[in-house]
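> I'll drop the sequence and a predicted model, then ask my questions.
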Amino acid sequence: MSEQSAGRRAGRVMWVLFWGAGLLLATHFFGQWEEKKHNPNQVPTSSHGDGFIEVRLAGNGQGHFMSTGAINGTSVLFMLDTGATDVAVPAELADSLKLKSGAPVTLSTANGMSTGYRTQIDSLQVGEIVLHNVRALVVPGMHGEEVLLGMSALKQLEFTQRDGTLVLRQTITP
């Protein structure tokens, strides 16, 4: 093999590596961009006032309020749902969070009737708002990684929605 053909071959390899790296970076960038569109509250910020903690959440393009948070110290993705009576956790996620399934309950969902199981969340967090001993349901038929943040948690907070922003406020008693 001549020096010239070896040089061309090395040039082609470098060109392929360059384009491969470019595609990898573009995929990473657009994946993050898409996730930020779906969950604009990946790192929710909190503000403190006299006797309260407040978290402001931006709505996503579909009008949903999504937020990264934590259940028992493990990061989860919440979708706030004032129409849900309880916090609802998909069964697979509940297993990884080590939530115990208790008594069965019949659930009436948009997809019809199903069975869920009562459980208790020791600690639920959004921003610096922390709730303890929150009633929840493990839902076997629920797919995905999103936890519905229902009224069993939200009733412990004040919340208002205006201009695409949802404000959650926790009153702190001294």
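Everything's here; your move.
> switch to C-alpha atoms for all contacts and neighbour counts from now on
Fine.
> what's the closest non-adjacent residue to the most centrally placed residue in the chain?
Residue closest to the average C-alpha location in the chain (C-alpha atoms, centre = their mean): L77, at 1.2 Å. Leaving aside its sequence neighbours, L77 sits nearest to T68 (C-alpha to C-alpha, 6 or more residues apart in numbering; 4.6 Å).
> which helix of this structure spans the most residues?
Ordering each helix of the chain by length in residues (DSSP state H) puts helix 3-38 first.
> that one - contacts with which helices or strands?
Secondary-structure packing of helix 3-38 (3 or more C-alpha pairs under 8 Å, 6 or more residues apart in numbering; DSSP states H and E): no helix or strand packs against it.
> ok, second structure coming up, stack it against the first:
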Amino acid sequence: MTEDDSTNKIGKVFVWIAWLMAIALLMFFFQDILDKQFNPNTSPEMRLTNSGKAEVVLQQNRQGHYVARGAINEMPVTFLLDTGATELSIPAHIASQLGLQGEGGFRVQTANGSVTVYKTQVEQLSLGNIILYNVAAHINPAMKSNEILLGMSALKRVEFRQTGKQLILREQ
């Protein structure tokens, strides 16, 4: 093997490494864009009304849903607003991370069929500058997503209105 051949092989290895690094950087860059398309509300717009009430403005995501970062018992979570859900519905794997305990299993009808859920209570739920206390919820072992359905047990405690592709939530 000549010196030219080994130099050529080393050059090819560096070209492959450069391509792999370029692809990794592109994936990193575009993942951020995809994340923002799924959840444009990682830092939702917050304001106070003239009467001093907390208000949060959410933007619709690319699929037409309202997804937003918030917190349960001061631990960060991602909410998917769902006016069709009766209660705050927490996937079991997230409830476990939050230290929530379920009791009294009962059947509910979901978009994916009938499932057994477990009653729980959320001491504090925050979405932007809106804070709710003692929100009825259930733990759903059948949910595999990483989003918590923000159902009517929470939403009935705020005023909300949609204008265009924005949803404005205001404390009552």
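Right, received. Where do you want to start? Values in this document were obtained by computation on a predicted structure and should not be read as measured data.
> once they're superposed, what TM-score comes out?
Put the two chains on top of each other and the TM-score (TM-score structural alignment, normalised by the length of the second structure) is 0.91; 171 aligned residues with a C-alpha RMSD of 1.6 Å.
> sorry, back to before: where does the residue nearest to L77 of the first structure fall, secondary structure wise?
Using DSSP states H and E, T68 of the first structure maps to strand 66-71.
> got a list of what the residue nearest to the centre of the first structure touches?
When contacts are counted by C-alpha atoms under 8 Å, 6 or more residues apart in numbering, L77 of the first structure is found next to 66-70, 145-147.
> let's see if you can find the most crowded of those.
S67 (27 neighbours; other C-alpha atoms under 10 Å).
> wait, that residue touches S75, no?
No - with contact defined as C-alpha atoms under 8 Å, S67 of the first structure does not reach S75; the gap is 10.4 Å.
> okay, now the equivalent of R107 of the second structure over in the first structure: neighbour count?
Here R107 of the second structure is matched to T106 in the first structure, going by TM-score structural alignment. If you count neighbours by other C-alpha under 10 Å, T106 of the first structure ends up with 10.
> gap between the longest helix of the first structure and the chain center?
Between the centre of helix 3-38 of the first structure and the centre of its chain there are 31 Å (C-alpha atoms, centre = their mean, to the nearest Å).
> how much does it stray from the second structure?
Here helix 3-38 of the first structure, set against the second structure after superposition, deviates by a mean of 1.8 Å using mean C-alpha distance after the TM-score superposition for the first structure.
> between that helix and strand 66-71, how big is the angle?
On the basis of axes from the mean of the first three to the mean of the last three C-alpha atoms, to 10 degrees, helix 3-38 of the first structure is oriented at 80 degrees to strand 66-71.
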